[in-house]
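just the structure for this:
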Amino acid sequence: MNMTYFSYHTHSSFCDGKENPEDYVKEGIKKGMRAIGFSSHAPLSVAVVWAMKASNLNAYIREINQLKEQYKDELDVYLSLELDYIPGISKDFSEWSRMAGLDYTIGSVHLVKAEKEDDFWFIDGPDTNYSEGLERLFQGDIQKAVSAYYHQVIEMIETQKPDVIGHIDKIKMNNKGRFFSEEEAWYVELLHKTLDAVEKSGSIVEVNTRGVYKKKSQKLFPGDYFLMECCKRGIPITISTDAHQPKELLEHFEECRKSLKQIGFEQITVFHKGEWIKESI
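Down below sits the predicted model:
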């Protein structure tokens, strides 16, 4: 099977995306995509503007399943959720999968749990969220804050076993070299601890292009060092554009594929007829 175009991480108007799911499907067909997976941010008990409302979950499931059937002869449509992991707060991924009938799960961390039970470090969004949360919740201690992020990611991998791990090093996005260097020994050690957890889990690492094409990051999520280690260890990867608009469905896809080949990857993992399979990159 020759590698074609796909993306399994897509946000529609059911969460913080801009258009209805069918608009993405139609654009995907125009772009010659083989598959599109919808992955709205799952409802959270924490009040955030970017997650799906619990009251809309059933409508979301119905609509994606309807599109699956309606467009089955033109491209594969899959039902997923991007599931945030917050220890002691978020619902188990297996429960989401069973309840919603998901084809696969994407696990991510956007809200880092601090010592205060009811407050979180939001690592996405504007730079000011990052710096303000760092000061307020971690007293400006970047090593403590970033360690909390990776330990939460590791706990998610070990306890929730997501099929795909979303933008695993997104913690770097709003750093922009201000608070730490990715070459510092303590940071590299955290990457290796995370890699150890991924390797044991069998989860797939998503190579997410959104930071690059939105000009929020100079490097992919994850960056070159992490990807080189994935290649050495035989950790499976897939490409995601994390589209929030139909026009973003294949943004930076080809550039990403070329970068992965340069790193040394020969195969990529794709979802096909209910299972993850390897194909040539």
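
going forward, measure contacts and count neighbours with C-alpha atoms only.
OK.

endpoints of stretch 10-27, how far apart?
End-to-end distance of stretch 10-27 (Cα to Cα, to the nearest Å): 12 Å.

tell me how far that stretch lies from the chain's centre.
16 Å (Cα atoms, centre = their mean, to the nearest Å).

what of stretch 96-107?
Between the centre of stretch 96-107 and the centre of its chain there are 14 Å (Cα atoms, centre = their mean).

ditto for stretch 38-50
Using Cα atoms, centre = their mean, the offset of stretch 38-50 from its chain centre is 13 Å.

with stretch 7-25 instead?
14 Å.

how far does it stretch from one end to the other?
Stretch 7-25 end-to-end distance (Cα to Cα) = 11 Å.

list the buried residues in it.
Buried positions in stretch 7-25, judged by neighbour count with 16 or more other Cα atoms under 10 Å: 7-12, 14-19, 21-22, 24-25.

inside helices: which ones of those?
Judged by DSSP state H, helices contain the following of the buried residues of stretch 7-25: Pro21, Glu22, Tyr24, Val25.

identify the residues contacting the second one.
Contact criterion Cα atoms under 8 Å, 6 or more residues apart in numbering gives Leu67 as the residues in contact with Glu22.

how close does Gln143 get to Tyr213?
Gln143 is 28 Å from Tyr213, where distance means Cα to Cα.

spit out the contact partners of the spatially most central residue of the chain.
When Cα atoms, centre = their mean is applied to the chain, the residue found nearest the centroid is Gly166 (2.2 Å). Residues near Gly166 by Cα under 8 Å, 6+ apart: Glu82, Ile106, Gly107, Ser108, Val205, Glu206, Val207, Asn208.

dump those to TSV, plus distance to Glu279.
Below are the contacts of Gly166 laid out as TSV (distance: Cα to Cα, whole Å):
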residue	distance to Glu279
Glu82	24
Ile106	20
Gly107	23
Ser108	25
Val205	15
Glu206	15
Val207	16
Asn208	18
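
let's compare: structure for the following, please.
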Amino acid sequence: MIFSNYHTHTKYCDGKNTVEEMVLSAIRAGLKRIGLSGHMTLPFPNDWTIREEHLENYLQDITDAQKAYGDQIQIYTGLEIDYFPYLDDISEQSKSILHRLDYYICSLHCVDFFPNSSEMGYYDGDYDNFERVLEELYQRDPKRLVEDYYHRYARMAQKIKPDILGHLDLIKKHNHQYHFFDEESDWYRDLVMETLREIQRSGSILEINTGKIHQFGMAGLYPSLWIVNEVINLKIPITVNGDSHDIDHICDGYNTVARYLKLNGCRKIMVFEKDQWIEMPL
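A predicted model of the protein is given here:
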């Protein structure tokens, strides 16, 4: 079984609930470990990450929750930190806070700034933003966009080597509705496999992210099932996370995912225990 979730968000970023409410929800769900992983402050204006002036409050709320509920559940301090392709790095502010965290997730959300603008284009933004990415940054060449995404993800794994790599195939988010590339094509599968080999070399943990299962069933899993099978074959260490933005989705799909992993040869996942990552039987 799966009794942990290291990918959660609160009101401090784009979540709907407080740190305490998320912890209590995890306790009710029977989890033994929860990590808070708010979206780290970005060095440009946005409406979905922790504001710089709220960062200390976020960290203090986790400390308070540890004191209040630490006898019922293990509570860990984390952040979801962005890799910026235009920097080939995470931000200096992110680097300065790593020593205060138990772990962190590194993810690729940001494409680049739009031409002559301070506005950022995102791989997973709303559709209007994504349309602008395709039009203004990629001249409506979706294959080049997808290739860039995976090359950048591989570079992120290679250079940053975080505890956890977040939602590998996030680039497919808009494909559910708009089908801008074929996920069954040979070029796409080759690209994913190249990226998986870089992840394998990095030593980082790859998350199996259930955040969209409540909307799309197993088709909403990040990464897609065929990729999960390849991850298992390559023996890349994995953890299962909910990418939970509210108390109602603290561990969506966990039982289904656990069954799938076992049926396909995965017997262990990684969990954070006290101060280190260890293997835990499913």
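
the longest helix anywhere in structure 2 vs structure 1, average distance?
The longest helix of structure 2 (DSSP H) is helix 142-160. Superposed on structure 1, helix 142-160 of structure 2 shows a mean distance to its aligned partners of 1.2 Å (mean Cα distance after the TM-score superposition for structure 1).

residues of that helix that come out buried?
145-146, 149-158, 160.

tell me the residues of structure 1 aligned with it.
Matched against structure 1 by TM-score structural alignment, helix 142-160 of structure 2 falls on residues 142-160.

picking up where we left off before, and which of the buried residues of helix 142-160 of structure 2 is nearest Met280 of structure 2?
Ala157 (23.2 Å; Cα to Cα).

state the distance from the closest one to His39 of structure 2.
For Ala157 of structure 2 relative to His39 of structure 2 (Cα to Cα), the value is 18 Å.

likewise Asp252 of structure 2?
20 Å.

which one's more surrounded, these two?
Set side by side, Asp252 of structure 2 and His39 show more neighbours around His39, with 26 against 20, by other Cα atoms under 10 Å.

residues contacting whatever residue of structure 1 lines up with that one?
When structure 1 is aligned by TM-score structural alignment, His39 of structure 2 is paired with His41. By Cα under 8 Å, 6+ apart, the contact list for His41 of structure 1 reads His11, Cys15, Asp16, Trp50, Ala51, Met52, Leu81, Glu82, Leu83, Asp84.

still on that earlier bit, out of everything not next to it in sequence, what's closest to the residue nearest to the centre of structure 1?
Ser108 (5.0 Å; Cα to Cα, 6 or more residues apart in numbering).

what about the strands in structure 2?
Here structure 2 has its strands, by DSSP state E, at 4-5, 33-39, 74-82, 103-107, 110-113, 120-122, 164-165, 205-209, 238-241, 268-273, 276-281.

buried residues, stretch 179-199 of structure 1. List them.
Buried residues in stretch 179-199 of structure 1, defined by neighbour count with 16+ other Cα under 10 Å: Tyr187, Leu190, Leu191, Thr194, Leu195, Ala197, Val198, Glu199.

what does stretch 199-207 of structure 1 give?
Those would be Glu199, Ser201, Gly202, Ser203, Ile204, Val205, Glu206, Val207, for stretch 199-207 of structure 1 by 16+ other Cα under 10 Å.

the fifth one against Ser240, yeah?
No - between Ile204 of structure 1 and Ser240 there is no contact under Cα atoms under 8 Å: 11.6 Å.

adding distance to Glu135 of structure 2, write the strands of structure 2 out as a markdown table.
Shown next, in a markdown table, are these (distance: least, Cα to Cα, whole Å):
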| stretch | distance to Glu135 of structure 2 |
| --- | --- |
| strand 4-5 | 37 |
| strand 33-39 | 27 |
| strand 74-82 | 23 |
| strand 103-107 | 23 |
| strand 110-113 | 13 |
| strand 120-122 | 11 |
| strand 164-165 | 28 |
| strand 205-209 | 29 |
| strand 238-241 | 33 |
| strand 268-273 | 40 |
| strand 276-281 | 42 |
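
tell me which of those strands lies nearest to Ile97 of structure 2.
strand 74-82 (9.6 Å).

which part of structure 1 lines up with the closest one?
Mapping strand 74-82 of structure 2 onto structure 1 (TM-score structural alignment) gives residues 76-84.

mean shift of that stretch relative to structure 2?
Mean deviation of stretch 76-84 of structure 1 relative to structure 2 after superposition (mean Cα distance after the TM-score superposition for structure 1): 0.4 Å.
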